[in-house]
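Peer 1: Quick one, fold the following:
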Amino acid sequence: MVLPHGYPFEEHEVTTEDGYILTVYRIPYGKNTTVPGPRPPLLLQHGILCSSAAWVLSEPDKGLGFILADAGYDVWMSNSRGNTYSQKHKTLDPDKQGKEYWNFSFHEMGYYDLPAVIDFMLAKTNHSQIYYVGHSQGTTQFYAMAATRPEYNAKVKVMSSLAPIAFLQHTRGTVRVLTYISNTLKWFAERLHIYHVLNDNFFLHLLDQAICRKTAITRPLCDNLLFLIAGYDSQQLNISLVPLIADHTPAGASIKQLIHFGQLANNDGRFSQYDYGKSLNMKMYNTELPPEYDLTKITTPVMLHYADNDWLSSEEDVSALNKKLPNSKMVEVPFAYFNHLDFMWAIDINPLLYDKVIELLKQF
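Peer 2: All right, here's what the predicted structure looks like:
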């Protein structure tokens, strides 16, 4: 997806403190750069059930990985543990030792994955700070990291949050229904020994190709499935991208990830660590309730880009996050029907979002 467009491309492996081996891709400079010199490193972090592919599915004039490289950044695209490109571990086999391998949520992605990737980037580029752009869970991971490992605030010049997720009191649609039954899903998963879902496999690819290809009579089903999750917005859906999106997503997630987000939607407005239940919480945290992330420790400037039609990241929840962050700014996407997935793949993505994102990044 990158090399055919004439951009330079690198692949790196980063090992975390707890043994997970992550694949990180890099576009070190733009297509039209004749003499690549020192460029500010920027980390792009995908959301849940996605991968680094999300940033380069679109053509170079609309894919954020390409756009940022052309704007003068050294672009790094990380893959969170457990997704299509990051299923290695120093000692654990995700298939044979599934219970141990998949025992993580966004907390571990923030506490272990992001620091490992950031330190790797800084060592490779000889810089002292990076820029950070995250979408959905990619924002949640950052808040978890910056609150629990506040020393990393000094390593991030500015953080751009696309569809921020911390509080989930006002989610809508299908996702809201799923949060109500998260405890039931947890009960079934434990008894059926299911530790992860929706991973990249042959069956899913076959289904994608059969249902989502351009000429398939069932193609509208794919479009509407996206709407059910993210919010309706046929005006901005790039129809030509749907088969590509279906081929690269979902990229897998742990059951614990999904349950943790469900807990955020049902815990009276607390942005907190994973809830194991009172007795286990006492062992894990020495308190009956899981500790809240202390958002006042996040000193990095944070740009909160939100949209009215986003069923997952509502204006009310983003506003609640903005009030708790010491150095943040809310930035509304100027289109009433812009949804959660439009932050990556909208037709008019540049004038509606990316131009503003880059303008704010350049201020730092």
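Peer 1: From now on I want contacts and neighbour counts done on CA atoms only, so please keep to that.
Peer 2: Noted.
Peer 1: Can you give me the buried ones in stretch 223-230?
Peer 2: Going by neighbour count (16 or more other Cα atoms under 10 Å), the buried part of stretch 223-230 is 223, 226-227, 229-230.
Peer 1: Let me know the closest of those residues to Tyr143.
Peer 2: Nearest to Tyr143 out of those is Ala230 (Cα to Cα; 21.8 Å).
Peer 1: For the closest one, give its distance to Thr174.
Peer 2: Separation of Ala230 from Thr174 (Cα to Cα, to the nearest Å) stands at 9 Å.
Peer 1: before we move on, the earlier item: which one of the buried residues of stretch 223-230 is nearest Lys124?
Peer 2: Once Cα to Cα is applied, the member of these that ends up nearest Lys124 is Ala230, at 36.5 Å.
Peer 1: What's the separation between Met12 and Phe106?
Peer 2: If you look again at residue 12, you'll see it is His, not Met. Applying Cα to Cα, the value for His12 to Phe106 is 22 Å.
Peer 1: So if I had to pick from the two, which one is more boxed in?
Peer 2: Shown here are His12 and Phe106; by other Cα atoms under 10 Å, Phe106 has more neighbours (28 against 13).
Peer 1: does that one really touch Thr140, like I thought?
Peer 2: Yes. When contacts are counted by Cα atoms under 8 Å, Phe106 is listed as touching Thr140 (7.1 Å).
Peer 1: tell me, what's touching these two both at once?
Peer 2: Common neighbours of Phe106 and Thr140 are not found (criterion: Cα atoms under 8 Å, 6 or more residues apart in numbering).
Peer 1: for comparison, sequence B:
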Amino acid sequence: MKKLVHFLTWPTICGVLVAIILMQQFPGLVGINNTAEQDTPQVTQAVYNSNNSPISSTDPVVIKQENVTVSAARTGPSSYSHAVKKAAPAVVNIYTTKIIRERQHPIFDDPFFQDFFGYNQMPKRKRMQSSLGSGVIMSPEGYVVTNNHVIAGASEILILLQDGRETPARVVGTDPETDLAILKIDLDNLPSVTLAPTRNAEIGDVVLAIGNPFGVGQTVTMGIISATGRSKLYLNTYENFIQTDAAINPGNSGGALINVHGDLLGINTAIFSKSGGSQGIGFAIPSEIARDVMLSIVKHGKVIRGWLGLETQQFTRELADAFGLPHIEGILITGVYRNGPAFQAGLKPGDLILEINSMHAREGRKVMYQVAQMRPGEEVSIKIIRNGIEQDIKCIIGLRPSLSGLQEPSRSRH
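Peer 2: Next up, the predicted model:
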């Protein structure tokens, strides 16, 4: 018996040792998973159905999913330096100087002294007031777009480029109704921006604001587009702002709002703030408007806009009740400029405009902006309701006069 046990012991021990070695080196042969491999996520290309669940060979719809890790799919660009390098050289700092005349002593505010000396003859002293802003070089010829309020009343305008060059600038023209101004500088080898079509911009797109806030030098801030087509801010006559939460501060006015490719989306122009600093609500004028204003001023010396010669307001439910009409989407004519296009076409205060050239008239400022894009001399068809009856009236678009040339409209039926 002892001989039999001794005979079986060595083969058994050898078998156990071989099994242990196999388990350690080839765990898959015995159905054991490797713990180290479990800790490393395996990324494989999966196929899903329309419910985003794995499909079998019998599912009718097959959609392929990109072979990427979860972390890679959720991670955006780590840097926008390429966009900044492309656009920043065309963004300039603008320094302006104004001559301010003021009375030397508060005693001259007294009506007696004003009557004695004559108001315009009152002793005054001069002082220089400096301000700052930003601008964007739109073309290699040296045309610079900025805000009108940046250079308004300036006696001297100095522009500083990113490459360190300084040069005086002259005003080619201004457009207070969009708060834009066109400057000209005379330097060689000027950089310029590339324009991006703002119709492709969407809420949530990443944008960068480049400018000269508080005079600290060129600065870049990042945010997203918060809204497009923003109006009713009553900042300008024509409003179609891009709203962004990219930090915009005093001195940023006239600077560039660019996309992640370094192309110009808009000209930064205003902030909504109770403190005077950035609170995440900034507004930019779309690049197409800046381009059109620049080209019109360079070619004609002024901005050419279509004009009907109307004042309107939105037709609300309260107005509908007052007029004894059902609530209809439209704009109510409240005033007509005498001898203007609408006056000559026979439109009257109290008429309700439903459509202009088949475009629904839902908001007065948007309709005015659409009319401004039309060419003077173009005929338009205006659908109105007058005394409860629909009518179609033909009207020839006129040339909008300057703000100083506009007279008070007639607000009574004629």
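Peer 1: care to give me the TM-score?
Peer 2: For these two chains in superposition, a TM-score of 0.24 is obtained (TM-score structural alignment, normalised by the length of the first structure); 158 aligned residues with a Cα RMSD of 7.4 Å.
Peer 1: circling back: save the buried residues of stretch 223-230 of the first structure as a markdown table, and put in distance to Tyr180 of the first structure and secondary structure too.
Peer 2: Rendered in a markdown table, the data for these read as follows (distance: Cα to Cα, whole Å; DSSP: H, G, I helix; E, B strand; the rest coil):
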| residue | distance to Tyr180 of the first structure | secondary structure |
| --- | --- | --- |
| Asp223 | 25 | helix |
| Leu226 | 20 | helix |
| Phe227 | 20 | helix |
| Ile229 | 15 | helix |
| Ala230 | 17 | helix |
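Peer 1: quick check, nearest of those residues to Leu68 of the first structure?
Peer 2: Proximity of these to Leu68 of the first structure (Cα to Cα) peaks at Ala230, which lies at 24.7 Å.
Peer 1: From Glu316 of the first structure, how far off is the closest one?
Peer 2: The spacing between Ala230 of the first structure and Glu316 of the first structure, counted by Cα to Cα, is 17 Å.
Peer 1: what does Ala116 of the first structure give?
Peer 2: If you go by Cα to Cα, the gap between Ala116 of the first structure and Glu316 of the first structure works out to 33 Å.
Peer 1: quick revisit: turn the buried residues of stretch 223-230 of the first structure into JSON lines, including distance to Met330 of the first structure.
Peer 2: Compiled in JSON lines, these are given as follows (distance: Cα to Cα, whole Å):
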{"residue": "Asp223", "distance to Met330 of the first structure": "29"}
{"residue": "Leu226", "distance to Met330 of the first structure": "26"}
{"residue": "Phe227", "distance to Met330 of the first structure": "24"}
{"residue": "Ile229", "distance to Met330 of the first structure": "23"}
{"residue": "Ala230", "distance to Met330 of the first structure": "20"}
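Peer 1: And those, which is closest to Leu192 of the first structure?
Peer 2: Using Cα to Cα, Ile229 is the member of these that sits closest to Leu192 of the first structure, with 25.5 Å.
Peer 1: What's the separation between Gln137 of the first structure and Ala230 of the first structure?
Peer 2: Using Cα to Cα, one obtains 14 Å as the distance from Gln137 of the first structure to Ala230 of the first structure.
Peer 1: For Val357 of the first structure, grab the count of nearby residues.
Peer 2: The burial metric for Val357 of the first structure, expressed as a neighbour count using other Cα under 10 Å, is 20.
Peer 1: Is it within a helix or a strand, and which one?
Peer 2: Taking DSSP states H and E as the criterion, Val357 of the first structure maps to helix 355-362.
Peer 1: likewise Leu158 of the second structure?
Peer 2: Secondary structure assigned from DSSP H and E places Leu158 of the second structure in strand 156-160.
Peer 1: going on from that strand, what's the next piece of helix or strand?
Peer 2: For strand 156-160 of the second structure, the succeeding helix or strand toward the C-terminus, using DSSP H and E, is strand 166-168.
Peer 1: which secondary structure elements does that next one contact?
Peer 2: The helices and strands touching strand 166-168 of the second structure, judged by 3 or more Cα pairs under 8 Å, 6 or more residues apart in numbering; DSSP states H and E, are strand 156-160.
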